[in-house]
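J.: just coords:
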């Protein structure tokens, strides 16, 4: 994307808590420079010094280093507006690297893409989800190889969004749909592909895309509805993982004491049994009042979300999934239920909306994972 058409964004980083140690200061400062250019586009070295608060000497040194590493390029001079030598503009080398992304959340196909540093998809690949659990990892490796081969530029890293509970090292602690328990997916892929790999739960990847590329605020929950129901959370712009990396696993919260459908987990009335795409589609098709079915599902979602919104003081709920099911009636019912079950003074203006990224949200979130993990950019 050219600097002339890029829409500036306020620079925002997911800062590490606590004091920055001297041995980490240079990496932090590099990330500050890259984040500023990622958010605002081409800038002069003087602009960068003002934006980051770093000295001009430090900026000059960092820019030279980043140019040498291939992450920054000079873009010519700024149009002169007065006497003196025009400033030379620098920007991210947006075409100098590519990001590989995988979305493993589909019910019948795994999707992959090659993306630019701006999160734009330039190539797509997919493979069928194997019927046998033993063939799933080989299929993922095959897909990743195809995506990386289509990069036609150095690959900054591979981001993977997968169903299941994933720890901060890329190990899938559990993914019942795949039969995975304690699978070091990141390590397996790095050994096969020789590129850095970052793995996260698909909903957690999706909320990163919504924050970085979709304009979501710093306190948001994204509810992803497909075969199951999960959520990704940001508080203060920081991903919320939880003590056992299971924050956002809302699919098996019981939403009401009036019975309900039997869930695959064996409980009655889980949110997933009401809201998953297969279950909701079946009930809508069988009902003489499909609007009532959607409003009821939205109310169940609101029941599950109200305590989360109240506890974390969230400002926005984003829905990701089929818009014909989740939009309008269901979203309105969810918003109204949350408002009636939380303190009105703070949540009367709660915003519930569909994502604008459609099916690409996990792929774009995978790109954010790589940008953040490799460059400190988000």
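T.: Thanks, I have the structure now. For clarity, every value in this text was computed on a predicted model and none was experimentally measured. Residues are numbered from 1 along each chain as shown.
J.: contacts, neighbours, all on C-alpha from now
T.: Noted.
J.: hey, where'd the helices end up in this protein?
T.: Taking DSSP state H, the helices of the chain run over residues 22-40, 45-52, 56-68, 136-149, 185-193, 202-212, 271-275, 277-286, 290-312, 323-326, 329-340, 344-347, 361-370.
J.: comparison target below:
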């Protein structure tokens, strides 16, 4: 056992912390979750992580000298040096999470924004495997993003690199996004955004649609009815894809990736979403970027722990 080397991947979420123990070559040995303790402004979170890692090292008979490090994704802006630039979901202010966890556990720690770290995971072992220039967009309750260039995360000066969901797509929008701005991509391409667009469309006129028979509309309903050729549902899907395709076309002008990887719960709609997004992307993309490939994410909820492990692996 002594000649083996290990690493830990950690993905901090608002409800649970996902963790994984890996061999140095990236093989996943075990994964587990613990609750996220947000009491006292999240002051217990790093202590909880340190304790669980120490317990796992005892359980697997691993000494510190054989651990290459701990890589961690955090749901907020993170600078390249490990400084968290406020994390509202956890109650964290501005502090260096990497240094603090290193001091608690005595291991090398590297951290990044959770979406960027998940993007690193998808590049390494998921939908972006085999590529080094990758944009990952995650369509869930919100819209997350991660940008990998030359195999490295783009964090940006204040840790906001890859915040694709908060690109302004509609300057005439009157409702506010959760970030405080209005007209963000997240207001149109997230699961909640799809529902917003559906409700708006149904109020516009009395066109017949199966969506009208539902008490509560979900984004899945919209895509399911679109697959059944419901004309109103198809129009809503096209609108969502138009916003997303335009946003991705603009992004490719800046970072010119080889591949765009689409993940998150909304991506489970499958080809009706991805093919329509691709169509609008090709219509709007700069000619030298139109060959960008599209792939679906493969790692699901494990992307963050894989990305965490990749963060600490030798280059």
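T.: Nice, I can see it. It should be emphasised that the depicted structure is a prediction, and the values quoted were computed from it without experimental measurement.
J.: need the TM-score from the superposition.
T.: Overlay of the two chains. TM-score (TM-score structural alignment, normalised by the length of structure 2): 0.77; 277 aligned residues with a Cα RMSD of 2.6 Å.
J.: one step back: for residue 249 of structure 1, which of the helices of structure 1 is the nearest?
T.: Proximity to residue 249 of structure 1 (Cα to Cα) singles out helix 202-212 among the helices of structure 1, at 9.4 Å.
J.: against structure 2, where does that closest one fall?
T.: The aligned range for helix 202-212 of structure 1 in structure 2 is 114-124, by TM-score structural alignment.
J.: picking that back up, would you turn the helices of structure 1 into JSON lines with distance to residue 97 of structure 1?
T.: Putting those into JSON lines (distance: least, Cα to Cα, whole Å) gives the following:
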{"stretch": "helix 22-40", "distance to residue 97 of structure 1": "14"}
{"stretch": "helix 45-52", "distance to residue 97 of structure 1": "22"}
{"stretch": "helix 56-68", "distance to residue 97 of structure 1": "13"}
{"stretch": "helix 136-149", "distance to residue 97 of structure 1": "11"}
{"stretch": "helix 185-193", "distance to residue 97 of structure 1": "17"}
{"stretch": "helix 202-212", "distance to residue 97 of structure 1": "19"}
{"stretch": "helix 271-275", "distance to residue 97 of structure 1": "39"}
{"stretch": "helix 277-286", "distance to residue 97 of structure 1": "36"}
{"stretch": "helix 290-312", "distance to residue 97 of structure 1": "37"}
{"stretch": "helix 323-326", "distance to residue 97 of structure 1": "33"}
{"stretch": "helix 329-340", "distance to residue 97 of structure 1": "38"}
{"stretch": "helix 344-347", "distance to residue 97 of structure 1": "42"}
{"stretch": "helix 361-370", "distance to residue 97 of structure 1": "12"}
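J.: identify whichever of these lies nearest to residue 244 of structure 1.
T.: For the helices of structure 1, proximity to residue 244 of structure 1 was assessed by Cα to Cα; helix 202-212 is nearest, at 14.2 Å.
J.: between the helices of structure 1, which one is nearest to residue 92 of structure 1?
T.: helix 22-40 (6.2 Å).
J.: what is the closest one packed up against?
T.: Counting contacts by 3 or more Cα pairs under 8 Å, 6 or more residues apart in numbering; DSSP states H and E, helix 22-40 of structure 1 is packed against helix 45-52, helix 56-68, strand 88-92.
J.: mind listing what's buried along the second one?
T.: Translated: helix 56-68 of structure 1. Within helix 56-68 of structure 1, the residues scored as buried using 16 or more other Cα atoms under 10 Å are 59, 62, 63, 66, 67.
J.: touching, the last one and residue 73? I think so.
T.: Yes: Residue 67 of structure 1 sits in contact with residue 73 when judged by Cα atoms under 8 Å, with a separation of 5.8 Å.
J.: which neighbours do these two have in common?
T.: Applying Cα atoms under 8 Å, 6 or more residues apart in numbering, one finds that no residue jointly contacts residue 67 of structure 1 and residue 73.
J.: does residue 273 of structure 1 touch residue 263 like I think?
T.: Yes: contact criterion Cα under 8 Å: residue 273 of structure 1 and residue 263 qualify, at 5.1 Å.
J.: still on that earlier bit, and residue 34 of structure 1, which of the helices and strands packed on helix 22-40 of structure 1 is closest to it?
T.: Across these, closest to residue 34 of structure 1 is strand 88-92 (Cα to Cα), at 7.0 Å.
J.: pull the distance from the closest one to the chain's centre.
T.: Relative to the centre of its chain, strand 88-92 of structure 1 is centred 27 Å away, using Cα atoms, centre = their mean, to the nearest Å.
J.: got the angle for that strand vs helix 45-52?
T.: 50 degrees (axes from the mean of the first three to the mean of the last three Cα atoms, to 10 degrees).
J.: which other helices and strands contact strand 88-92 of structure 1?
T.: So strand 88-92 of structure 1, by 3+ Cα pairs under 8 Å, 6+ apart, packs with helix 22-40, strand 43-44, helix 45-52, strand 72-77.
J.: hmm, try it at 7 Å
T.: In terms of contacts (3 or more Cα pairs under 7 Å, 6 or more residues apart in numbering; DSSP states H and E), strand 88-92 of structure 1 is packed against helix 22-40, strand 43-44, strand 72-77.
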